[in-house]
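Q: how would this look folded up:
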Amino acid sequence: MRLVVAALLMMGLVGCTTPGDLLKGEPTISKQSNKDPKTVALCIYPDWQEYQSTATLSETLDGYRLVSGSELNGQTNDVLDIKRSATGSAVNLFQRMAWQQVGRSKITESINRCL
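A: Below you'll find the model as predicted:
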């Protein structure tokens, strides 16, 4: 019985994706803006909340990070990293299953609109 429970727990953990996991990969979108990171983040964040009510916005050492995912299965689906650059902001979107864009169009639209 213990073996079955341990196997089920391991299967559940294998599927988890953290923001750090996504940041290790290549960005789906990489853009520059002449606006400062805070302005870009505050413009985009309301659309992320509409896309996923559990989306979070946090300040980093060199900018801001928006994260959306599912609390039910521990998956991080999208991370938007907005860093200060010499000319304003470097904006990079990292996505789990980037090929699957159904329902995600508002995210990319808000990035383009807010830059």
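
Q: okay, CA-based contacts and neighbour counts for the rest of this
A: OK.

Q: buried sites along the strand or helix carrying N112?
A: Take DSSP states H and E as the rule and N112 turns out to sit in helix 105-114. Residues 106-107, 110-111 are the ones in helix 105-114 that count as buried (16 or more other CA atoms under 10 Å).

Q: and of those residues, the nearest to A86?
A: I111 (19.4 Å; CA to CA).

Q: E50: what secondary structure?
A: Using DSSP: H, G, I helix; E, B strand; the rest coil, the structure places E50 in helix.

Q: how about the contacts made by it?
A: Neighbouring residues of E50 by CA atoms under 8 Å, 6 or more residues apart in numbering: there are none.

Q: look up how far L72 lies from it.
A: 18 Å (CA to CA, to the nearest Å).

Q: still on that earlier bit, how far off centre is the helix holding N112?
A: How far helix 105-114 lies from its chain's middle: 13 Å, per CA atoms, centre = their mean, to the nearest Å.

Q: alongside the first, I'd like the structure of this one:
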Amino acid sequence: MRILIGAVAVALLTGCTTPGDLIKSSPTIVAKTTKAPKAYALCVLPGWQEHQAGATMNETLTGYRLISSAESIGQTNELLEIKQAPEGSEVRLYQRMPSISLGRSKITSSVNNCL
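A: Have a look, this model is predicted:
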């Protein structure tokens, strides 16, 4: 029984994905918008919260960051970085899995619809 519990714990820990892990991969979407970073983030956030109630928005030194995660297992599913650009914002979406998986197309729709 102890071996089974230990194996499950190890399996759960190996599935953890942090925002830093996602940034190491290639972005799913790279785009530019004429909207200011805060305006763009506030446009995207409600759609993300419909999909994942715990989606968060944080201000960074260069703009904003939205994170959608499965907190119960410590896994970040999506990360949207919005950085100030000369004429608006640069947007980069990083995803743990393709957006069509598990009905997560709402995430990419929100990103694209707000551009």
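
Q: to which residue of the second structure is A98 of the first structure aligned?
A: Aligning on TM-score structural alignment places A98 of the first structure opposite P98 in the second structure.

Q: its match: what's it in contact with?
A: Contacts for P98 of the second structure (CA under 8 Å, 6+ apart) come out as T28.

Q: and the spatially most central residue of the first structure, how far from L93 of the first structure?
A: Note on the first structure: the residue nearest the mean C-alpha position is V79, at 1.4 Å, using CA atoms, centre = their mean. Per CA to CA, V79 of the first structure is found 6 Å from L93 of the first structure.

Q: residues that sit against both of these two, list them.
A: Common contact partners of V79 of the first structure and L93 (CA under 8 Å, 6+ apart): none.

Q: and the helices in the second structure, which stretches?
A: Taking DSSP state H as the criterion, the second structure contains helices spanning 2-14, 19-23, 37-51, 105-113.

Q: circling back: how far away is the match of A98 of the first structure from N77 of the second structure?
A: Taking CA to CA, one finds P98 of the second structure at 10 Å from N77 of the second structure.

Q: in stretch 3-23 of the second structure, what's buried?
A: 17-19, 22-23.

Q: figure out the length between the terminal residues of that stretch.
A: 34 Å.

Q: hmm, who's touching that stretch?
A: Residues contacting stretch 3-23 of the second structure (CA under 8 Å, 6+ apart): 67, 73-79, 94-96.

Q: for T28 of the first structure, give its distance to N92 of the first structure.
A: 7 Å.

Q: so for those two, which residue has more residues nearby?
A: Using other CA atoms under 10 Å as the criterion, T28 of the first structure and N92 rank with N92 on top: 21 against 15.

Q: wait, that one touches K31, no?
A: Yes - taking CA atoms under 8 Å as the definition, N92 of the first structure is a contact partner of K31 at 6.5 Å.

Q: for the first structure, longest strand please?
A: For the first structure, the strand reaching the highest residue count under DSSP state E is reported as strand 75-85.

Q: helices or strands up against that strand?
A: Here strand 75-85 of the first structure touches helix 19-23, helix 37-51, strand 63-70, strand 88-95, going by 3 or more CA pairs under 8 Å, 6 or more residues apart in numbering; DSSP states H and E.

Q: save those as a markdown table, and put in distance to R2 of the first structure too.
A: Formatted as a markdown table, those follow (distance: least, CA to CA, whole Å):
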| stretch | distance to R2 of the first structure |
| --- | --- |
| helix 19-23 | 30 |
| helix 37-51 | 40 |
| strand 63-70 | 28 |
| strand 88-95 | 35 |
